[in-house]
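1. sequence unknown, structure follows:
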């Protein structure tokens, strides 16, 4: 795509949709494609060049361990069997799972909020890069992003889970959701 090929870029931006992790099936990105997707995801605005995020790829061979971690955390909290079953299924959803970790540099002149925005931008870039490779992504948080046992398994001190990003091919047609009323979110000053 060239800088003059704005119709392709507009089409890319207009057609990206999120998919539900449970609806994402094979094929998913190959190892080479995933490496390229993550490389593109890291091309994000980053005031101070701090790289306040990181990616944890949860391989297929680790999904049973993730499911066990989910189940243990939920049983500890007395969750219903239905929630446990759904969470165990989510641990196995989609061919590829990338956990986006917010890893801000504390006590730095760049505010943590700006660093968190950089992390969010990396997540959005990841979704766009997956779409550009022909895959669908679903970014969720939910209880695993806030449970101490889960965060302890993936995060270092001062970090937190920004999202669980599932990648694959959608098994069903992606739904268009209602988009914001631009008149309600765009204003002019001056």
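-> Sure thing, it's come through. These numbers come from a predicted model, not from an experiment.
2. C-alpha from now on. contacts and neighbour counts both.
-> Fine.
3. State the helix or strand in which the residue lying closest to residue 99 once chain neighbours are set aside lies.
-> Among residues not flanking residue 99 along the chain, residue 164 sits closest, at 4.6 Å (Cα to Cα, 6 or more residues apart in numbering). Assigned by DSSP states H and E, residue 164 belongs to strand 160-170.
4. Take this one as well and set it beside the first:
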């Protein structure tokens, strides 16, 4: 019989993201953030390619990134409401970690599996932050997919892209529970 970890399973069965707009200081400092990044980096990674890296975004960087979003949105001719929504995570954010997907050439590991690994890092970081007692939320939005924003705002190389931006802070309001998937409806047993 395997050795169970009931507390870990209960945490995973009941975990709940916290809306980024409700997260406030204090936020984790480098010493508190390092174990969360370490936990996220233990994500399954076929071929040990590490097809991801982290960019920690502090409050000063948030203000700069909000301005970049504003400029990029205008350059793209986006509606004002899209620009406002795109910059809101940076206007309201205090600390976030951008998980950057870094595709690596491999004859054995297809690019899609590297993408899955980067997504798994996002969830692992989100869960690590929640398990450590912080509020956390995984966001993206149009700026995360705009090459101009990625280059100007985050200095990403042409082969890099954002898998997710994980906002971390102190929870100020508990979110209401929401409906969860019906396991019987989405599961096929063979």
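-> Cool, the structure landed. None of the values given here were measured: they were computed from a predicted structure.
5. sorry, back to before: my read: the residue nearest to residue 99 of the first structure touches residue 137, true?
-> No: between residue 164 of the first structure and residue 137 there is no contact under Cα atoms under 8 Å: 10.0 Å.
6. Now do the same contact list for the aligned partner of the residue nearest to residue 99 of the first structure in the second structure.
-> Residue correspondence to the second structure (TM-score structural alignment): residue 164 of the first structure is matched to residue 165. The contact partners of residue 165 of the second structure, by Cα atoms under 8 Å, 6 or more residues apart in numbering, come to 96, 97, 98, 99, 122, 138, 139, 140.
7. Among these, which are located in helices?
-> In helices, defined here by DSSP state H, the members of the contacts of residue 165 of the second structure are residue 122.
8. Quick one: which of the contacts of residue 165 of the second structure hold up in the first structure? List them.
-> Using both residues aligned by TM-score structural alignment, their matches' Cα atoms under 8 Å, the first structure keeps these contacts from the contacts of residue 165 of the second structure: 96, 97, 98, 99, 138, 139, 140.
9. which among those residues end up buried?
-> 96, 97, 98, 99, 138, 139 (16 or more other Cα atoms under 10 Å).
10. burial measure for the residue nearest to the fifth one when sequence neighbours are not counted, as a count.
-> Which is residue 138 of the second structure. Once flanking residues are discounted, residue 138 of the second structure sits nearest to residue 166: 4.5 Å by Cα to Cα, 6+ apart. Residue 166 of the second structure has 23 neighbouring residues, counting by other Cα atoms under 10 Å.
11. Was I right to think residue 149 of the first structure contacts residue 73?
-> Yes: assessed by Cα under 8 Å, residue 149 of the first structure is found in contact with residue 73 at 6.5 Å.
12. Spell out the residue ranges of the strands in the second structure.
-> 23-24, 52-57, 96-102, 135-139, 160-171 (DSSP state E).
13. Between those, which one is closest to residue 17 of the second structure.
-> Closest to residue 17 of the second structure of those, according to Cα to Cα: strand 135-139, at 5.3 Å.
14. Packing partners of the closest one?
-> With contacts taken as 3 or more Cα pairs under 8 Å, 6 or more residues apart in numbering; DSSP states H and E, strand 135-139 of the second structure sits against helix 111-131, strand 160-171.
15. hey, which of those is tucked in deepest?
-> Mean neighbour count (mean count of other Cα atoms under 10 Å) peaks for strand 160-171 among those, with a mean of 24.
16. after superposition, how close is that one to the first structure?
-> With mean Cα distance after the TM-score superposition for the first structure, strand 160-171 of the second structure departs from the first structure by a mean of 1.1 Å once superposed.
17. what angle sits between that strand and strand 135-139?
-> Inter-element angle recorded for strand 160-171 of the second structure and strand 135-139: 150 degrees (by axes from the mean of the first three to the mean of the last three Cα atoms, to 10 degrees).
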